[in-house]
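J.: Whatever this is, show me its structure:
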Amino acid sequence: MSADPAIGIYGSAGRMGRTIAALLPAFGVRLAGGADAGDDPAPLARDADVLVDFSAPGALATNLAAARGACTPIVVGTTGLTGAHHDLIDQAAAEIAVLQTGNTSLGVTLLAALVCEAASRLGTDWDIEIVEMHHREKVDAPSGTALLLGEAAAAGRGEELANDSVVGRAGLTGRRIEGTIGFASLRGGSVAGDHQVVFAGDGERLELGHRAESREIFARGAIRAALWLRGKPAGRYTMAEVLDL
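T.: Alright, predicted model coming up:
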């Protein structure tokens, strides 16, 4: 392992990839290179001390295979993942260190911990609704961050989000079912990312939120996560562990 760490970026031509590359010098980190659609991910995996993946769900399988082949740890920040993608991540984590997250912001990581704590203490008679807004170019909804926050709320209640989530409402939906976690997604303009978790009780509301003012916060968190992951044994890790939560 080199004394001067080198990070390789999958999805280097995208918004996040470009932002991460621009910030690496401030962390004293070298850029090992980048790979994008149509590129072979294997050479970059061999050249890097740690990888970050902000490409696309369709590229995850080959990127993970390259990381496994080179025994290189990888931070997966790509959103829009399915259960099949998470199975691939679990398989990779048996051989290499993998940190997967829907959001690399340190503030969002702490917010998720607060949401989990609030959900565990307030109970199911407090309704939970998650509202998120992103720029007009975002292609997945709800956002990975909204789902991360929903998972934190469900975990606080000792439940699985898949059993409780309600995504969007239209028409005659009937009354709200106790214990469900609702999601509303807004898209427009150049919003980097706004998330609000609303706990609505009888006669009072608790609102916990986060606003991203710049994409740089995600890039800084991704770099910090990558440096933390470097040298870790095989396993699946989270951003909460980066902050020792």
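J.: Please count neighbours and contacts with C-alpha atoms only from this point.
T.: OK.
J.: Surely L111 and G209 touch.
T.: Yes. Counting by CA atoms under 8 Å, G209 is a contact partner of L111 at 7.3 Å.
J.: Looking at these two, which has the bigger crowd around it?
T.: L111 (20 against 17; other CA atoms under 10 Å).
J.: can you pull the contacts of the most centrally placed residue in the chain?
T.: For the chain, the residue nearest the mean C-alpha position is G102 (1.4 Å; CA atoms, centre = their mean). The contact partners of G102, taken as CA atoms under 8 Å, 6 or more residues apart in numbering, are G77, T78, T79, S143, G144, T145, L147, L148.
J.: What about those, which one has the most neighbours?
T.: Top of these by neighbour count (other CA under 10 Å): S143, with 25 neighbours.
J.: And the longest helix belonging to the chain, what does it pack against?
T.: Ordering each helix of the chain by length in residues (DSSP state H) puts helix 106-122 first. Contacts defined by 3 or more CA pairs under 8 Å, 6 or more residues apart in numbering; DSSP states H and E place helix 106-122 against helix 144-156, strand 204-212, helix 239-242.
J.: Deepest-packed of those, please.
T.: Of the helices and strands packed on helix 106-122, the one with the most neighbours on average (mean count of other CA atoms under 10 Å) is helix 144-156, at a mean of 23.
J.: Which residue ranges of this structure form helices?
T.: Counting by DSSP H, the helices of the chain are 15-23, 42-47, 60-70, 83-93, 106-122, 144-156, 161-164, 216-229, 239-242.
J.: Dump the helices and strands packed on helix 106-122 into CSV; add distance to L60 as well.
T.: Shown next, in CSV, are these (distance: least, CA to CA, whole Å):
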stretch, distance to L60
helix 144-156, 15
strand 204-212, 26
helix 239-242, 19
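J.: out of these, nearest to A219?
T.: strand 204-212 (11.7 Å; CA to CA).
J.: run this one through as well so I can compare:
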Amino acid sequence: MARIGIIGSAGRMGQALQAAVAAAEHDYAGGVDRDGDLAALAAHSDVMVDFSAPGALEANLEAAIAAGVPMVVGTTGLAERHHWLIDGAAVSIPILQTGNTSLGVTLLAHLVREAAQRLGPDWDIEIVETHHRMKVDAPSGTALLLGEAAADGRGEALGDVAQRGRDGLTGARVPGAIGFASLRGGSVAGDHAVHFLADNERLTLSHLAENRGIFARGAVRAAHWLIGRAPGRYTMPQVLDL
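T.: Got it, this is the predicted structure:
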């Protein structure tokens, strides 16, 4: 059993995480939210899981480093600066950051990478994601994770080929681009589809999330896996040994 602390415990994901910790028969070490005592939580945790907000990440990392506690970062909407902070923290503690903690999405990204590599550049790639009306970032962290997998399969950097949003007279599709479309509405927990399109045929790889419990279960599994690891930056595929 592990003592798992939750940063962002009052949010919807925080509540789902508490249920997942109990279901996995781990110990809930407590939780914090805005202005909470991070140092106390870190001191009582074997590992912490952060689903708070990008603006809180720096302080959360500092508390984890000070206590020498591993941390899973599932917060989305991170900027380049946040990844620099995570890289810096990984020198001192084991840390796993991902845009999606679902085990199914982790396997999907693996399949997307394989498909992109084997099908080659003649196949167009489009990623469509749907989320609830309250989601604040787009494309979703999961969509970007899948885009990175596709670009990696082609030996490219996503930033060089991503096409995010089309409006007006955009002209013909840019060869080799990876397109993104974001839909928002209702209470959708998260639907993602990666379309591979060629002349006269299409292949779609998709994942449908029915509730947040799948993300919580994956995060708890990742947190338990992270305990005892050497300092460094880890990924969800490593948890599944992909």
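J.: before we move on, the earlier item: between the helices and strands packed on helix 106-122 of the first structure, which one is nearest to G8 of the first structure?
T.: So among those, helix 239-242 is nearest, using CA to CA, at 18.9 Å.
J.: helices or strands next to that closest one in the packing?
T.: helix 106-122, helix 216-229.
J.: Quick one: distance of the longest one to the chain centre.
T.: When distances are taken as CA atoms, centre = their mean, to the nearest Å, helix 106-122 of the first structure is centred 15 Å away from the chain's centroid.
J.: go on, the shortest one?
T.: Taking CA atoms, centre = their mean, one finds the center of helix 216-229 of the first structure at 12 Å from the center of the full chain.
J.: I'd like to know how many residues surround A118 of the first structure.
T.: A118 of the first structure is flanked by 18 other residues according to other CA under 10 Å.
J.: What is the equivalent residue in the second structure for it?
T.: Correspondence of A118 of the first structure to the second structure, assessed by TM-score structural alignment: A115.
J.: Equivalent analysis for G83 of the first structure, please.
T.: Alignment note: G83 of the first structure maps to E80 in the second structure; criterion TM-score structural alignment.
J.: now L186 of the first structure
T.: Aligning on TM-score structural alignment places L186 of the first structure opposite L183 in the second structure.
J.: Repeat that for G33 of the first structure.
T.: Alignment note (TM-score structural alignment): G33 of the first structure maps to G30 of the second structure.
J.: now V198 of the first structure
T.: Per TM-score structural alignment, V198 of the first structure is aligned with H195.
J.: Could you pull up the residues touching its match?
T.: D124, I125, E126, I127, R202, L203, T204, L205.
J.: how near is it to E148 of the second structure?
T.: 14 Å (CA to CA, to the nearest Å).
J.: for L103 of the second structure, same thing?
T.: 17 Å.
J.: likewise K135 of the second structure?
T.: Taken as CA to CA, the span from K135 of the second structure to E148 of the second structure is 21 Å.
J.: now D46 of the second structure
T.: Separation of D46 of the second structure from E148 of the second structure (CA to CA): 31 Å.
J.: and A66 of the second structure, how many neighbours does it have?
T.: Residues near A66 of the second structure, counting by other CA under 10 Å: 13.
J.: quick one: what's aligned to it in the first structure?
T.: In the first structure, the residue paired with A66 of the second structure is G69, using TM-score structural alignment.
J.: who touches that match in this structure?
T.: So G69 of the first structure contacts A42 (CA under 8 Å, 6+ apart).
J.: in stretch 15-26 of the first structure, what's buried?
T.: Using 16 or more other CA atoms under 10 Å as the test for burial, stretch 15-26 of the first structure gives M16, G17, T19, I20, A21, L23, L24.
J.: Same check on stretch 76-92 of the second structure?
T.: Buried positions in stretch 76-92 of the second structure, judged by neighbour count with 16+ other CA under 10 Å: T76, G77, L78, I86, A89, A90, S92.
J.: G141 is in contact with the second one, correct?
T.: Pointing back at G77 of the second structure there. Yes. With contact defined as CA under 8 Å, G77 of the second structure reaches G141; the gap is 6.6 Å.
J.: Enumerate every residue touching the spatially closest residue to N60 of the second structure that is not a sequence neighbour.
T.: Spatial nearest neighbour of N60 of the second structure, excluding adjacent residues (CA to CA, 6 or more residues apart in numbering): L38 at 7.0 Å. By CA under 8 Å, 6+ apart, the contact set of L38 of the second structure is V32, N60, A63.
J.: nearest to T235 of the second structure, of these?
T.: Among the contacts of L38 of the second structure, and counting by CA to CA, the member closest to T235 of the second structure is N60, at 18.8 Å.
J.: which residues touch the closest one?
T.: N60 of the second structure makes contacts with I7, L38, D50, as judged by CA under 8 Å, 6+ apart.
J.: So what does the last one match up with in the first structure?
T.: Residue correspondence to the first structure (TM-score structural alignment): D50 of the second structure is matched to D53.
J.: Let me know whether that match touches V75 as I believe.
T.: Yes. Taking contacts as CA under 8 Å, D53 of the first structure lies within contact range of V75: 6.1 Å.
J.: Show me what L99 of the first structure lines up with in the second structure.
T.: L99 of the first structure maps onto L96 in the second structure, by TM-score structural alignment.
J.: Over to A141 of the first structure?
T.: In the second structure, A141 of the first structure lands on A138 (TM-score structural alignment).
J.: Number of residues surrounding the residue nearest to that match when sequence neighbours are not counted?
T.: In this structure, A138 of the second structure finds its nearest non-sequential neighbour in S182, 6.4 Å apart by CA to CA, 6+ apart. Using other CA under 10 Å, S182 of the second structure has 17 neighbouring residues.
J.: does S182 of the second structure really touch E126, like I thought?
T.: No. Using CA under 8 Å, S182 of the second structure is not in contact with E126; the gap is 11.1 Å.
J.: From G8 of the first structure, how far out is A70 of the first structure?
T.: 13 Å.
J.: ugh, wrong one, I meant L24 of the first structure
T.: Distance from L24 of the first structure to G8 of the first structure, by CA to CA: 11 Å.
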